[in-house]
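Enquirer: build me a model from this:
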Amino acid sequence: MQSNFNQLLLCVACFLLLVACESGSNSDGSAAADLVLTNAYVYTVDEVDTVAEAVAVNDGEIVFVGSAEEASAYIGESTEVRDLGGAMLMPGIHDMHIHALGTVEPDMCDLGSQSLSLEDMVPVLKECISTYDIATGEWLIVLQWAFSGGNQPSEKLPHIRAALDAVSTEHPIFLWGDDGHHAAANSLAFALARNSDGENVEINAETLKSEFSDYRPMIAVDANGSPTGGVNEDARLLLRSNGLADMLGMSNGLDETMPRVARKMAESGITSLQDAIVTPETLAAYGKLEDSGKMTFRLRAALVEPPSEEISEIDSHIELLSSLREEYEDSDLISANAVKLFADAVLEGNPLTSPPTMPVAALLDGFKQPIFGGSIEDGSFDIVGYVDPERETCKAVQAEPDAYSDADRMEAFVSEFGFYPQQCIPHQGILEHDEQFIRAYIRKTTEAGFHVHVHALADKAVRIAVDEFAKVKDIADQHGTSQSLAHVQLA
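Expert: As a prediction, this is how the structure comes out:
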C-alpha cells in the first residue's frame, strides 16, 4: 500500500516538473521571460527617477525592472537577450497633441521647410511640375512651405503671388504652410475661388470688399487691396475645400500611409497619442490599421468641429460624434471620445509685404502696427517704431478709409509718414468662431461626455475657453473627461 502511494507521489512530482519545464520556469523558480533587455540605462520615471539596468518582458508585459544580475533569473533557454550597450530605455511616450498622419511624407511636391528666397523657390517648383508630370490646368499642390523663413522678395518678385505666377500661369498653385495655418497661392488659384454656395468668384480687391469681406483679415493684400498670395486659416478653403486631404496626401488613399505612421510612432517611442484632428475618414483609416494587426499605439481621436457656425446644428453634429464613439467602444486601441475646437488662429504675420500682413489670432487689446526700416539685403531690416492710431493723421484715415485708396494719395501718405494709411485702422485679430458658438460647443460636448481639446493661442480665445471650462468643470468631472488647451502663446 505504501509502495503504491510512493509511486503515486513520484508520478505527481514528475508531472509538475514537466509542467514547470513547459512553462519556461528556471531553476530558482522564477518564470523565464520572452525577452530580457540588459546593460541599459533604464529611466523608470518613477517618483524618484530611479535608474535600473535591465527589463524582462513576458507575454507582452513587463515582469521585472532592476539590476542586470537579478534579471539573469528571467533568462531561460528560449529567452531572447539583448545587450543594449548602455543605451537609454524608457517608458513609452504619451503624446497628447500630434497630427500622426503628418509625420510621414506622401509622394508629392514638398519644400521640406527650406528657407528659400522667392527667386530660389521658382525653379524648385517648376521642377515639381516636371517631376510629377502635372498637366496644364491641373493643380500643383505643395507641402511644407516655410512661411516664416526665407521668402525674401526681389525687384522682379515683390511677393509670393508674383513668385508663384513666375512658376506657372497655366497651373493653379497652392502652397501649404508647414504650421498647418498659413498658405500661399498664385493668380490662377485666386481666380478659381468658390464662395459658400460653391459658385466660382475670383478673390480680388473688389470681392474682398464684398463677397469675401469676412475673409479679408486672413488674406494678405498690397497697398491697393489686391491679394499678394498669402492665404491663412479658413480662407484657404475658398481655394482648396478639402485641405486636410491635401496636407496628408490623402488623394491616393491611406492604405500605404497608415503602416508607415505605425512604424514612425514605434521608432519615436510613442505608445499612446491624441490625434488632434480626426475626421470620419481618417478615423476609419485608423480602424483599418488596427484590424490589420499593425497598429503600434493606442489612440484617442479628437474629432473635428462641424463646418457650420450655427449653434442650432451642434446637437446634430454631436449625434454624429456619438455614433463614431459607439462604433469604436469595443476597440482595444482606439477611443473616439474627444473633440477638437479651433477658437482662434495664429500669431505670425508677414513683415515683408507692403503693408505688413498682420497676425490673425484674436487679442483683447489689439495689435500694434509696426513700422519697418532698413534693408533685407544687408540684414539691417527691423522694427523702427509703431503707428500711433490716436494721432490726428490716423483719425482722419479712420473717419474716411476709402479716401486713401487712391494710389497717388497713398504714395504721398507713405512718403510723408513712413507707413501705410491702412495701418491706422485698429486690428484685433479674429476668433475662428463666434464667441457664443465656442461657449456652446464646449458646453454641449462636455455634457455629451467628450474630452474637449481647444486650439487657443492668444489671450481672447484663451479667456473664453478657460471661462467656459470653469463653468462646466463639474460636468466634466462627473464624466471623468479632460479639458485642455493647445498652443497657448500669449495669455
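
Enquirer: use CA for all of it now, contacts and neighbours both
Expert: Noted.

Enquirer: show me what contacts Ala166?
Expert: Contact analysis of Ala166 by Cα atoms under 8 Å, 6 or more residues apart in numbering lists Val122.

Enquirer: tell me the SS of it?
Expert: State at Ala166, reduced to three classes by DSSP: H, G, I helix; E, B strand; the rest coil: helix.

Enquirer: ok, Ala146 - contacts?
Expert: 111-116, 177-178.

Enquirer: once you drop chain neighbours, what's closest to Leu254?
Expert: For Leu254, ignoring the flanking residues on the chain, the nearest one in space by Cα to Cα, 6 or more residues apart in numbering is Ala285 at 6.7 Å.

Enquirer: that neighbour against Glu256, yeah?
Expert: No - with contacts counted by Cα atoms under 8 Å, Ala285 stays clear of Glu256, the gap being 10.4 Å.

Enquirer: those two - which one has more neighbours?
Expert: For Ala285 against Glu256, the residue with the higher neighbour count under other Cα atoms under 10 Å is Ala285, and the figures read 17 against 10.

Enquirer: can you pull the contacts of the more buried one?
Expert: The contact partners of Ala285, by Cα under 8 Å, 6+ apart, come to 254-255, 258.

Enquirer: turn those into JSON lines, columns for distance to Gln478 and secondary structure.
Expert: Formatted as JSON lines, the contacts of Ala285 follow (distance: Cα to Cα, whole Å; DSSP: H, G, I helix; E, B strand; the rest coil):
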{"residue": "Leu254", "distance to Gln478": "37", "secondary structure": "coil"}
{"residue": "Asp255", "distance to Gln478": "39", "secondary structure": "coil"}
{"residue": "Met258", "distance to Gln478": "35", "secondary structure": "helix"}
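
Enquirer: the structure of the following sequence is requested for comparison with the preceding one:
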Amino acid sequence: MRTAEYADLLLTGARVRSGAGRWSEAVAVRGGRIAAVGTRAELAALAGPRTRVVDAGGHGLVVPGFQDAHVHAPFAGRNRLRLWLNDLAGRQAYLDAIAEYARTHPDEPWIVGGGWAMEYFPGGTPRKEDLDAIVPDRPVFLFNRDVHGAWVNSKTLEMAGITGETPDPADGRIERDPATGEATGTVHEGVAYRINEHVVPEPTRAEWEAAILNAQEYLHGLGITGWQDAWVTPQTQAAYETLAADGRLTARVAGALWWERTRGLEQIDDLRARREQALKVRAPGHALGSGFHPTTIKIMTDGILENHTGALFEPYCDGCGGHGADDAESSESGHGAGRGLTYVEPELLAAALAELDAAGFQVHMHAIGDRAVHNALNAVAAAKAVNGPSRNRHHIAHVQVIRPSDIARFAELDVIANCQAYWAQHEPQMDELTVPFLGPERAAQQYPFASLLAAGTRLAMGSDWAVTTANPLEQLEVAVTRIDPEHRDNPSFLPLQRLTIDQAFDAFTAGSAYVNHDDQGGRIEPGARADLVLLDTDVFDPEFTANGRAPIADAKVKLTIAAGEVVYEA
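Expert: Just a heads-up that it's a prediction; the model follows:
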C-alpha cells in the first residue's frame, strides 16, 4: 500500500455511532476527512508507519463532533479572562469575588464581567449599594447569566446619565426603588445593551482574539468542533476573520450578524457588505468547510420570562394565579407592560425576513414567549409568500412557550427549532421566577421538544453559553430526562416532552450541523470532514442506562478531533 493511502489517524477500540442504529468499530482519517468506517479488522490495513493509532481498549464511544447551534463564545471568553461569576453561587460569593478582582487589578479602569444568577437576589434584582461598598471609585458593569440584564454601581449609572428621572426606553427597563424612584442598580435589556455598547470601553482586536481562543480551547475540551455564534458584532467578526486567516480558528464557526433593532431595513446593505468582506478571507481549512461563515442574521424579537420582557399573548400572572394588569396601550404586537416586549414590530420583522431571505441570508430569531414565537413563524410565512421556498434554513431559538396551535407550523414552514435543552428542568429560576408568573396552563407549554419532533420539526441544539453550561453531555442528559444532572432526585420537568437518547444526540450533531449550513459535518461516513469525539463511556450501552437511569453527564471527553487534527486530548 502506498504511503498516500495510509490513514493519518486511526481511531479504534470503541463503539462508533455514525447514526441512529448504525454502529462500527473503527474510523480512519486522511487529509482532514473520514477515509473509512468499518470493523477493526477491515481498517487495520490502513495503519502505516506514520499513522497515529488511538486504541480505546474496548471502552468508550465515538460520535461526530458536537456542534453548538447557539453560543456566545467571544463574550464568554472575555468574561473567563476577566471577572467570571458563572461558577459561583450566592450573593456573598459574588461580592467576595468582585472585591478580590478589584483588589488584584488596581489599574483596570472598569470592572467588567458577568455570570451572576437572578435567583440569589430578591426579585432577581441586585442593588448598587453592594457594589458601591466594595468598588466605590471605579465603574462596575456585570451582565447577568442570561445576558438580558446587568448589575451596575453608582459610578456606572452616573457615567451612563441614568437617574430617577430617566424614562424607560421601549426595549428595556431600569429597576427603581419603590419609595424614592431612584435607579437601584439593575438595568434590563436595551438599557444594559446600550451601556455595554456606548459607555463600557470596547475591547481591542487583540483582546477579542484572545477571548475567542480561550473559548475555543474550552469548547474543544467538551467535544465541540463547531458552533453558531449568535451575536457577531463588527469587532468580533474582525477577530474571527483574523483567526481564520492565520489558522488559529480550528473550529468551524457560523456567524450570526447582529440585527440592530434601533434601525430598519436600511441596515441590510451593511450586512451584505460584512458578508462580502468575510468571503475574501480564505482559511487554511476552507476546502474542508471549516473557518468562519457569517451568512446568518440574528434578530431578537423579545426578551425573557424571568424579567417579564418575553412577549406573551396574555398578561403575566401576579404570582398567585391571577393575571397582572395589562398596559392600556397593549396590542397584539405592542409593548404592553403586562404582556412583555416586542423588539421588532411584526410588520418590520416580516419585511426583514423577506429581504434577508431573498438576499440569501439565514435568519436566526430569538423568541421566548408564545407571542414572539407566533410572530416569528408569521414572518417566515410572509417571506415564503413573497420568495417561495428557500434553502436558507431559518430557525427560531429558545422556543420556551409555544401555543399548541403553532407546533405544527414549524414543519409546515420548514422552520428549525433551535433548542436550549438544559433550561427544561426544575431549578430556582424556573420554579420561583417563571412558573408562578405564567400560570399552570402556559407553564405546561414550555420547551415542547417531543411535540415539535413528533410534528415533523427538525431540531438543533445549542447551549447559549455562558448563560448556562456549554457541556453537551449535561445538556443531552436534561433533554433525555428533563432533570438537572446535579440533582437527579428532582422530579422530571414536563416528562412527556423528553427526547430519546438517539433523538437528542442526532439533534446535537447532525441537527446542529444542518442549521449551521455545515453539510460536511455532523456525521461519520467516508468523505465527511473528520470531526470526531471519543467519550470514555458508551452512553448507549443498555447496562449504562438500566433501571431508568441516563447519567449521560457522567461521561467524559477523552479526545476531540476537528478537521482531522487533534484539538483536545485528556
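
Enquirer: one step back: out of the contacts of Ala146 of the first structure, which end up buried?
Expert: Applying a neighbour-count criterion of 16 or more other Cα atoms under 10 Å, the buried members of the contacts of Ala146 of the first structure are 111, 113, 115-116, 177-178.

Enquirer: returning to what we had before: what do we get in the second structure for the residue nearest to Leu254 of the first structure?
Expert: In the second structure, Ala285 of the first structure lines up with Ala239, judged by TM-score structural alignment.

Enquirer: about what we covered before: in three-state terms, label the residue nearest to Leu254 of the first structure for me.
Expert: Applying three-state DSSP to Ala285 of the first structure yields a three-state assignment of helix.

Enquirer: where exactly do the strands run in the stretch 351-491 of the first structure?
Expert: 370-373, 382-386, 451-455, 483-486 (DSSP state E, counting those that start in this stretch).

Enquirer: list the buried residues for the first one?
Expert: If you call a residue buried by 16+ other Cα under 10 Å, then strand 370-373 of the first structure has these buried ones: 370-372.

Enquirer: how far is it from where the chain is centred?
Expert: Between the centre of strand 370-373 of the first structure and the centre of its host chain there is 31 Å, according to Cα atoms, centre = their mean, to the nearest Å.

Enquirer: other SSEs contacting it?
Expert: Packing partners of strand 370-373 of the first structure (3 or more Cα pairs under 8 Å, 6 or more residues apart in numbering; DSSP states H and E): strand 382-386.

Enquirer: now do the helices in the stretch 151-300 of the first structure.
Expert: Counting by DSSP state H, counting those that start in this stretch, the stretch 151-300 of the first structure has helices at residues 160-167, 187-191, 243-247, 257-267, 280-292.

Enquirer: got those as a markdown table, with distance to Glu305 of the first structure columns?
Expert: As requested, the helices of the stretch 151-300 of the first structure are exported to a markdown table (distance: least, Cα to Cα, whole Å):
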| stretch | distance to Glu305 of the first structure |
| --- | --- |
| helix 160-167 | 31 |
| helix 187-191 | 26 |
| helix 243-247 | 13 |
| helix 257-267 | 23 |
| helix 280-292 | 11 |
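
Enquirer: need the winner for burial among these.
Expert: Neighbour counts (mean count of other Cα atoms under 10 Å) averaged over each of the helices of the stretch 151-300 of the first structure peak at helix 160-167, with a mean of 23.

Enquirer: distance from that one to the second structure after superposition?
Expert: Superposed on the second structure, helix 160-167 of the first structure shows a mean distance of 1.9 Å to its aligned residues (mean Cα distance after the TM-score superposition for the first structure).

Enquirer: what span of the second structure is that helix aligned with?
Expert: In the comparison with the second structure, helix 160-167 of the first structure aligns to the range 127-134 (TM-score structural alignment).

Enquirer: swap in stretch 56-65 of the first structure?
Expert: When the second structure is aligned by TM-score structural alignment, the counterpart of stretch 56-65 of the first structure is residues 28-37.

Enquirer: endpoint to endpoint, the matching stretch covers what distance?
Expert: Start-to-end span of stretch 28-37 of the second structure (Cα to Cα, to the nearest Å) is 6 Å.

Enquirer: now do the buried residues in it.
Expert: 28-37.

Enquirer: out of the residues you listed, who's nearest Pro201 of the second structure?
Expert: Pro201 of the second structure has its nearest neighbour among those in Gly32, at 40.2 Å by Cα to Cα.

Enquirer: for that closest one, give its distance to Thr51 of the second structure.
Expert: As for Gly32 of the second structure, its distance to Thr51 of the second structure is 13 Å (criterion: Cα to Cα).

Enquirer: rebuild the buried residues of strand 370-373 of the first structure as JSON lines, extending it with distance to Ser25 of the first structure.
Expert: Converted to JSON lines, the buried residues of strand 370-373 of the first structure look like this (distance: Cα to Cα, whole Å):
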{"residue": "Pro370", "distance to Ser25 of the first structure": "73"}
{"residue": "Ile371", "distance to Ser25 of the first structure": "76"}
{"residue": "Phe372", "distance to Ser25 of the first structure": "75"}
